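In: structural data only, the sequence is not supplied:
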């Protein structure tokens, strides 16, 4: 029996005919026999090539990488562990064992492969590298966790923990959403160094750095609404208050120096300041409510853990071996037999 019999390799694909055979074969040679390719409607023969290489192939019902991952895990994966990778041959199947080890040993429920640990020359452009650094920095600032490389497509997770995540992103923002949801749901995350290689000649990327980078930043900010409301409302409130203060200073300067009034700008400045202060106050209150909610969840978790420990202790006591004479019955029978 293989150590990876309970693992399904998940490969979302779209127009990956140049590389999918190599990727499927490399994972199967590494001992991962169950490979699922979910394809987004490729017209270059990706599905046929993947099937010939030994993968189980399904075509997704919707569009986008995020939708493909959700559909695959929920409807087509039965294994308790999932190893997810891109089908562009940029990840090394030799890293699969290290990625899966934290799951199999019970140390984590979600594993992220850190591409920056061993990034080969040419694997990422300077623009993409800068964008990745900015996004990871924003994630740390907003959500308070350092996952190293939240945009990595090399992931391993338990199917059970994945089903706890509320994922709505359809495109490349799904990796960011998964990281944010892990923080929100307090899922144990491990970061593992992996190798990241350049795309082979002849294959093209489906990633658009500027467009997809903007989507990812918006996703980070949108998710802050429920995970860090002080930042979400406070940032807009600060911008509004600052803009109002600048307009007010301009109006005051023009009135004092030139004796010229700007009533419309003054009204706009007042409204901006009032709106900004209200958003700041709302952010503080929302953050307090969220803190109390988390404390309540922690208290409930401790109560449940104590109850489970107590129940386990009681079960052990009931199932323990009975000793002769515990209730006097055996001793009495023995004494009676001796008297006879």
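Out: Structure received. It should be emphasised that the depicted structure is a prediction, and the values quoted were computed from it without experimental measurement.
In: from here on, just use CA atoms for contacts and neighbour counts.
Out: Will do.
In: for the protein, longest helix please?
Out: In the chain, with assignment by DSSP state H, the single longest helix is helix 263-319.
In: next SSE downstream of that one?
Out: Toward the C-terminus, helix 263-319 is succeeded by helix 329-339 as the next helix or strand (DSSP states H and E).
In: quick one: which helix or strand includes residue 219?
Out: Assessed by DSSP H and E, residue 219 sits inside helix 209-227.
In: second structure follows, compare the two:
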């Protein structure tokens, strides 16, 4: 099997050489690729010196770098790791194992069980727990670490996933895509370290946190439209029944409707509920047909690859 180590980097000059060297030593049979995401320092030059294949991605954002990685690199197993030297290269073979043996399509190196005190900035741990709680509730599958940047993918997963995110919400999109499309996801605990001196995190706690939550909401709408709009329809119908009960009770008691605005509001909620349910049914049908076409195309791509393997 051909293995590719993919390292998205933005201004990681203090650490990229070590990361490349560590993974070349831990996985000598793999090709190591560094996708330099509009760095203003010597990241690309240092990565090339360390023996990595270097590609330049001019559009800023980790999601843009991942889109280029998935599009340009051809392999059977893909390892994605951040270039900040916080993830241990020594764990890579244990992460690869499930994908290589066909037991998983994506393996996530989970950090929350084993990390140093300074590994996470303030509120990052709380934010991660909030995000994983939302995903577990919405998609019915418990996950331990949604935002880990250390992952292993099968070829099928990489060639199936249309990367839509532009920034740090990409890990959330990967997790949701796997859960919503029937890919097998597994998680393995890793030791998460701290950034060395001179290396700074590019993650903005509040701005990127809001982006991640918005990504979860929109992906839930796109991938579970019947549940999303069906829930909205039920809420509207309940509100309609509540306001309507007030009007009916008043009419039964007095024979008059003295609050026409309440009656109009009840009808409006009922109409919105009907439209929401119809929207959910239509989008669910479109979504199913779209997924079928996508999987057929992916199967054809993979079938064309097999004879030359």
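Out: On my side now, so go ahead. Remember, it's a predicted structure, so these values are computed and weren't measured experimentally.
In: quick check: angle from the longest helix of the first structure to helix 209-227?
Out: Relative orientation of helix 263-319 of the first structure and helix 209-227, computed by axes from the mean of the first three to the mean of the last three C-alpha atoms, to 10 degrees: 70 degrees.
In: quick check: the aligned residue for residue 7 of the second structure in the first structure?
Out: Under the alignment defined by TM-score structural alignment, residue 7 of the second structure corresponds to residue 11 in the first structure.
In: contacts only, for that match.
Out: Contact analysis of residue 11 of the first structure by C-alpha atoms under 8 Å, 6 or more residues apart in numbering lists 35, 36, 37, 38, 84, 85, 86, 87.
In: what do we get in the second structure for the third one?
Out: Same thing as residue 37 of the first structure. So, by TM-score structural alignment, residue 37 of the first structure is matched to residue 34.
In: now whichever helix or strand that match is part of: how far from the chain's centre is it?
Out: Taking DSSP H and E as the criterion, residue 34 of the second structure maps to strand 31-37. Here strand 31-37 of the second structure shows a centroid-to-chain-centroid distance of 20 Å under the convention C-alpha atoms, centre = their mean, to the nearest Å.
In: next, the mean deviation of it compared to the first structure.
Out: Average distance, strand 31-37 of the second structure versus aligned residues of the first structure after superposition (mean C-alpha distance after the TM-score superposition for the first structure): 0.9 Å.
In: quick one: the longest strand along the first structure aligns where in the second structure?
Out: Counting residues, the longest strand found in the first structure (DSSP state E) is strand 110-119. Mapping strand 110-119 of the first structure onto the second structure (TM-score structural alignment) gives residues 106-115.
In: just give me how far the strand or helix carrying residue 242 of the second structure sits from the chain centre.
Out: For residue 242 of the second structure, the host element (DSSP H and E) is helix 225-254. Computed by C-alpha atoms, centre = their mean, the chain-centroid distance of helix 225-254 of the second structure equals 36 Å.
In: same question for stretch 188-204 of the second structure.
Out: 19 Å.
In: packing partners for the longest strand of the first structure?
Out: The contact analysis (3 or more C-alpha pairs under 8 Å, 6 or more residues apart in numbering; DSSP states H and E) places strand 110-119 of the first structure against helix 96-104, strand 155-158, strand 189-196.
In: closest one to residue 278 of the first structure among those?
Out: strand 189-196 (36.0 Å; C-alpha to C-alpha).
In: which residue numbers in the second structure go with the closest one?
Out: Aligned by TM-score structural alignment, strand 189-196 of the first structure corresponds to residues 185-192 of the second structure.
In: would you map the strands across the stretch 1-150 of the second structure?
Out: Remark: strands assigned in the stretch 1-150 of the second structure by DSSP state E, counting those that start in this stretch are 3-9, 31-37, 53-57, 77-80, 106-110.
In: and the third one, which stretch of the first structure?
Out: Right, strand 53-57 of the second structure. Using TM-score structural alignment, strand 53-57 of the second structure pairs with 56-60 in the first structure.
In: would you indicate which residues of that stretch are buried?
Out: Neighbour-count burial for stretch 56-60 of the first structure, with 16 or more other C-alpha atoms under 10 Å as criterion, is recorded at 56, 57, 58, 59, 60.
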